[in-house]
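Enquirer: got a structure for you, letters missing:
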């Protein structure tokens, strides 16, 4: 990136019990562009000593507790807006960003701005070796997702992007609004993209840009496919937030129909393929109940 381009973009990285590799990745990002680290590690934890290990130019915002991914991202974006940045790269602590990734995504958004196109966010295709290669982009279909292979040299219209590696056009932030704090974690990125669509903005997958990223925990093999797995607590948030979004009017029915199919399928996978099935099912059902009752925020 040129100095002018670097002055336009900043990055937000959310920490939660980071190890030394996470801190080194953040330092590398800080040498590419303005970097804000928001730390959700609880106070008193051994990993709550990140500041001395981060480069001095990195803005460090420790929360002293886990306030959720949505709130942490909002804090970081607010700092970048105050710094006068036009674009915000969002990263998980375990993602592997490159200067090419940042440069290509900001170039795509800059070109869209010059053509007066309403684009909210652009993101790369991500590679997870555990899930056998490059993941497709996704569009919503009735009762099933439509997978779009990341090929070609033209940005692809998609319905949502995962948070990590995505680049937000901050010109739309005030109109679309911040990430939904009430969701805490899970579907935060999906909901924001759906809200951006509802306000007339596009979401673009950039097929020629790749990022290494591990989605979820260790995958399990079920029904002939690899599925990224999470903790029982994450399954609570997933089920709760799905139910919460099913009740929202701007969420497209195509997504709702797919989730109504996937919810019982997920429970079946937990029962048949996870060793500690009972705990996962209990937390998922608790999430369903809280979603119906409107109990949001942290568990």
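Expert: Cool, the structure landed. What you see is a predicted model; the values in this text were computed from it and never measured.
Enquirer: alpha carbons only for contacts and neighbour counts from here, please
Expert: Noted.
Enquirer: residue 134: neighbour count?
Expert: For residue 134, the count of nearby residues is 17 (other Cα atoms under 10 Å).
Enquirer: residue 128 is in contact with that one, correct?
Expert: Yes. The pair residue 134 and residue 128 qualifies as a contact (Cα atoms under 8 Å) at a distance of 6.5 Å.
Enquirer: list the contacts of residue 138.
Expert: Going by Cα atoms under 8 Å, 6 or more residues apart in numbering, residue 138 touches 145, 146, 147, 148, 158, 159, 160, 161.
Enquirer: which of these fall in strands?
Expert: 145, 146, 147, 148 (DSSP state E).
Enquirer: now these: which count as buried?
Expert: The neighbour-count criterion (16 or more other Cα atoms under 10 Å) marks 145, 148 among the ones in strands among the contacts of residue 138 as buried.
Enquirer: need the max-distance pair from the ones in strands among the contacts of residue 138.
Expert: Farthest apart among the ones in strands among the contacts of residue 138 by Cα to Cα are 145 and 148. That separation is 9.5 Å.
Enquirer: which residues are common contacts for those two?
Expert: Taking Cα under 8 Å, 6+ apart as the contact rule, residue 145 and residue 148 both touch 138, 139.
Enquirer: what about the strands in this protein?
Expert: For the chain, the strands defined by DSSP E cover 9-15, 34-39, 59-62, 87-92, 119-128, 133-134, 137-141, 144-148, 156-157, 167-169, 202-212, 220-222, 225-227.
Enquirer: which residue is nearest the middle of this structure?
Expert: residue 163 (2.0 Å; Cα atoms, centre = their mean).
Enquirer: try this one next to it:
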């Protein structure tokens, strides 16, 4: 297998070493040109890029997109089946560390997230500041993510040395030290998709590791479609694909079972946030019965302890 082309424009963080020691892992499912743009954006900010295609029987369009990623220097791994985001991340991380044995950090990205210039260096600098202040780093995250509205009570807070500590981040755009990966363990493949980042964050918190935020850094990423009112005004709330509500509610039950006792504040916020979201999208977005059905079935599956891909 052809090894990836080295970064053409390596950046560095004077306090925390070169970005050439960072490995980028991009997960993909039925990708379009957005995946190529994501690879192109990140390739100059990391030492190696690994794309993991998490599906069976890719189409001709998908194969063409993957060829374009290879031409940009990405190493492409084919899962051969749809095993979920957790499995794709674990596969990509293992491959990246094989290709780049000196990896110090892993940058995880979804196919529809393109990092801005200087993104990796900014997160590394935030990590270096945390190291100097004695703040143990479990993950480094952007200050804001395009489609995410941070709720009251989930605000960032200051730590010694001006370090900014965040609450649970989303997985895309996350920079994770390999020391934290080794300590926390891989991403939970049983969750399949939703809640994988939350589970990792909570397990890191159990070890005293923090989510450190790079102030002023923004990642453009969209988690669903916006609710549009009759006036044409968009609400700052997104509707996920209907099937995702199965995973959201199944995995909420699973996460509460695993983490609520040690993280009661998180648990209370998670329940309120999930109920609030479901109530609003039920009231304002079409497809409400199918969405409620998926949420109910997902919650029941969580009570039964089901994991992995939901039955078709």
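Expert: Perfect, I can see it now. Treat the numbers as computed from the prediction; the structure is a model and nothing was measured.
Enquirer: what's the TM-score here?
Expert: The TM-score (TM-score structural alignment, normalised by the length of the first structure) is 0.86; 286 aligned residues with a Cα RMSD of 2.7 Å.
Enquirer: now for the residue nearest to the centre of the first structure: which residues touch it?
Expert: Neighbouring residues of residue 163 of the first structure by Cα under 8 Å, 6+ apart: 90, 91, 92, 189.
Enquirer: so what's whatever residue of the second structure lines up with residue 41 of the first structure up against?
Expert: Using TM-score structural alignment as the criterion, residue 41 of the first structure maps onto residue 55 of the second structure. Neighbour list for residue 55 of the second structure: 29, 30, 78, 79, 80, 81, 82, 83 [criterion: Cα under 8 Å, 6+ apart].
Enquirer: from those, which two are the most distant?
Expert: For these, the farthest-apart pair by Cα to Cα is 30 and 83; their separation is 13.4 Å.
Enquirer: which one's more surrounded, these two?
Expert: Applying other Cα under 10 Å to residue 30 of the second structure and residue 83 shows that residue 83 carries more neighbours, namely 19 against 16.
Enquirer: now residue 156 of the first structure: how far from residue 187 of the first structure?
Expert: Applying Cα to Cα, to the nearest Å, the value for residue 156 of the first structure to residue 187 of the first structure is 21 Å.
Enquirer: returning to what we had before: residue in the second structure matching the residue nearest to the centre of the first structure?
Expert: Under the alignment (TM-score structural alignment), residue 163 of the first structure pairs with residue 171 in the second structure.
Enquirer: now the contacts of residue 138 of the first structure as CSV including distance to residue 261 of the first structure?
Expert: Below are the contacts of residue 138 of the first structure laid out as CSV (distance: Cα to Cα, whole Å):
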residue, distance to residue 261 of the first structure
145, 11
146, 14
147, 17
148, 20
158, 21
159, 18
160, 19
161, 21
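Enquirer: need the single longest helix in the first structure, by residues.
Expert: Assignment by DSSP state H gives helix 253-273 as the longest helix of the first structure.
Enquirer: in it, what's buried?
Expert: Buried-residue list, helix 253-273 of the first structure, by 16+ other Cα under 10 Å: 255, 256, 257, 258, 259, 263, 266, 267, 269, 270, 271.
Enquirer: report the two of those residues separated the most.
Expert: Spanning the widest gap among the buried residues of helix 253-273 of the first structure are 255 and 271, at 24.3 Å by Cα to Cα.
Enquirer: on that earlier part again, using JSON lines, lay out the contacts of residue 163 of the first structure together with neighbour count and distance to residue 279 of the first structure.
Expert: Below are the contacts of residue 163 of the first structure laid out as JSON lines (neighbours: other Cα atoms under 10 Å; distance: Cα to Cα, whole Å):
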{"residue": "90", "neighbour count": "26", "distance to residue 279 of the first structure": "32"}
{"residue": "91", "neighbour count": "25", "distance to residue 279 of the first structure": "30"}
{"residue": "92", "neighbour count": "20", "distance to residue 279 of the first structure": "27"}
{"residue": "189", "neighbour count": "20", "distance to residue 279 of the first structure": "26"}
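Enquirer: from these, which is closest to residue 206 of the first structure?
Expert: Distances from residue 206 of the first structure to the contacts of residue 163 of the first structure, taken as Cα to Cα, are shortest for residue 90 (15.3 Å).
Enquirer: what does the closest one correspond to in the second structure?
Expert: Following TM-score structural alignment, the counterpart assigned to residue 90 of the first structure within the second structure is residue 108.
Enquirer: hang on, its match packs against residue 169?
Expert: No. Here residue 108 of the second structure does not reach residue 169: they are 12.0 Å apart, not a contact under Cα under 8 Å.
Enquirer: which ones are touching the residue opposite residue 309 of the second structure in the first structure once aligned?
Expert: In the first structure, the residue matched to residue 309 of the second structure (TM-score structural alignment) is residue 298. Contact analysis of residue 298 of the first structure by Cα under 8 Å, 6+ apart lists 67, 68, 182, 184.
Enquirer: among those residues, which two are most distant?
Expert: So, those by Cα to Cα: farthest apart are 67 and 182, at 10.2 Å.
Enquirer: show me which residues of stretch 179-193 of the second structure are buried.
Expert: Neighbour-count burial for stretch 179-193 of the second structure, counted by 16+ other Cα under 10 Å, picks out 180, 181, 184, 186, 187, 188, 189, 190, 191, 192, 193.
Enquirer: how close does the first one sit to residue 167 of the second structure?
Expert: If I follow you right, that is residue 180 of the second structure. On the measure of Cα to Cα, residue 180 of the second structure and residue 167 of the second structure end up 17 Å apart.
Enquirer: do the same with the last one
Expert: Separation of residue 193 of the second structure from residue 167 of the second structure (Cα to Cα) stands at 20 Å.
Enquirer: one more: the third one?
Expert: Relative to residue 167 of the second structure, residue 184 of the second structure is positioned 17 Å away (criterion: Cα to Cα).
Enquirer: residues touching residue 50 of the second structure, list them.
Expert: 23, 24, 25, 26, 74, 75, 76, 77, 92, 95, 96.
Enquirer: from the contacts of residue 55 of the second structure, which would you call buried?
Expert: 29, 30, 78, 79, 82, 83.
Enquirer: residue 141 of the second structure: which of the residues you listed is nearest?
Expert: Nearest to residue 141 of the second structure among these: residue 29, at 23.2 Å, using Cα to Cα.
Enquirer: show the contacting residues for that closest one.
Expert: By Cα under 8 Å, 6+ apart, the contact list for residue 29 of the second structure reads 53, 54, 55, 111.
Enquirer: so what corresponds to it in the first structure?
Expert: Under the alignment (TM-score structural alignment), residue 29 of the second structure pairs with residue 16 of the first structure.
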